[in-house]
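J.: have a look at this prediction, sequence included:
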Amino acid sequence: MVALRAEGEQVGGPALRYMNRLSDFFFVASRWVNDHGDAEVLWVPGQNR
């Protein structure tokens, strides 16, 4: 979608919102698949692991 916009194509608001929600879904799904999030390291802004 970014490439389309860079080439001057119009991308509608509903399509952008859909892609945003889809990326949220994939993020949450990937955490669930990764041991249901139990082994995840909590990210804290400004700190290193």
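T.: Received the coordinates, thanks.

J.: every contact and neighbour count from this point should use C-alpha atoms.
T.: Will do.

J.: tell me where the protein has helices.
T.: Ranges of helices in the chain, per DSSP state H, are 2-6, 13-33.

J.: turn the ones you listed into TSV, including mean neighbour count.
T.: Output for those, formatted as TSV (neighbours: other C-alpha atoms under 10 Å):
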stretch	mean neighbour count
helix 2-6	9
helix 13-33	12
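
J.: comparison target below:
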Amino acid sequence: GFGNRLKMENPKVWEKVKKNWDQTFSKVPITYNIEVTIKDYGASDSNK
């Protein structure tokens, strides 16, 4: 998860926040960037 990634990428910061990780993580703003490519469209037969 995010904690493991932080521990690997920035161990000094991890050492400062690990004791209160649940509280710290609940306040972290998280932004997702999602790209979707639709390769086909139309109806499908759900009775198969």
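T.: Everything's here; your move. These numbers come from a predicted model, not from an experiment.

J.: tm score of chain vs chain?
T.: With the length set by TM-score structural alignment, normalised by the length of the second structure, the two chains reach a TM-score of 0.30; 23 aligned residues with a C-alpha RMSD of 2.7 Å.

J.: verify the contact between Lys7 of the second structure and Trp14 for me.
T.: Yes: counting by C-alpha atoms under 8 Å, Lys7 of the second structure touches Trp14, with 5.2 Å between them.

J.: next, show the common contact partners of these two.
T.: Residues touching both Lys7 of the second structure and Trp14 (C-alpha atoms under 8 Å, 6 or more residues apart in numbering): none.

J.: Val2 of the first structure and Ala15 of the first structure, how far apart?
T.: Distance, Val2 of the first structure to Ala15 of the first structure, using C-alpha to C-alpha, to the nearest Å: 12 Å.

J.: again, but for Arg31 of the first structure
T.: When distance is defined by C-alpha to C-alpha, Arg31 of the first structure is 25 Å away from Ala15 of the first structure.

J.: for Phe25 of the first structure, same thing?
T.: Distance, Phe25 of the first structure to Ala15 of the first structure, by C-alpha to C-alpha: 15 Å.

J.: same check, this time on Arg21 of the first structure
T.: 10 Å.
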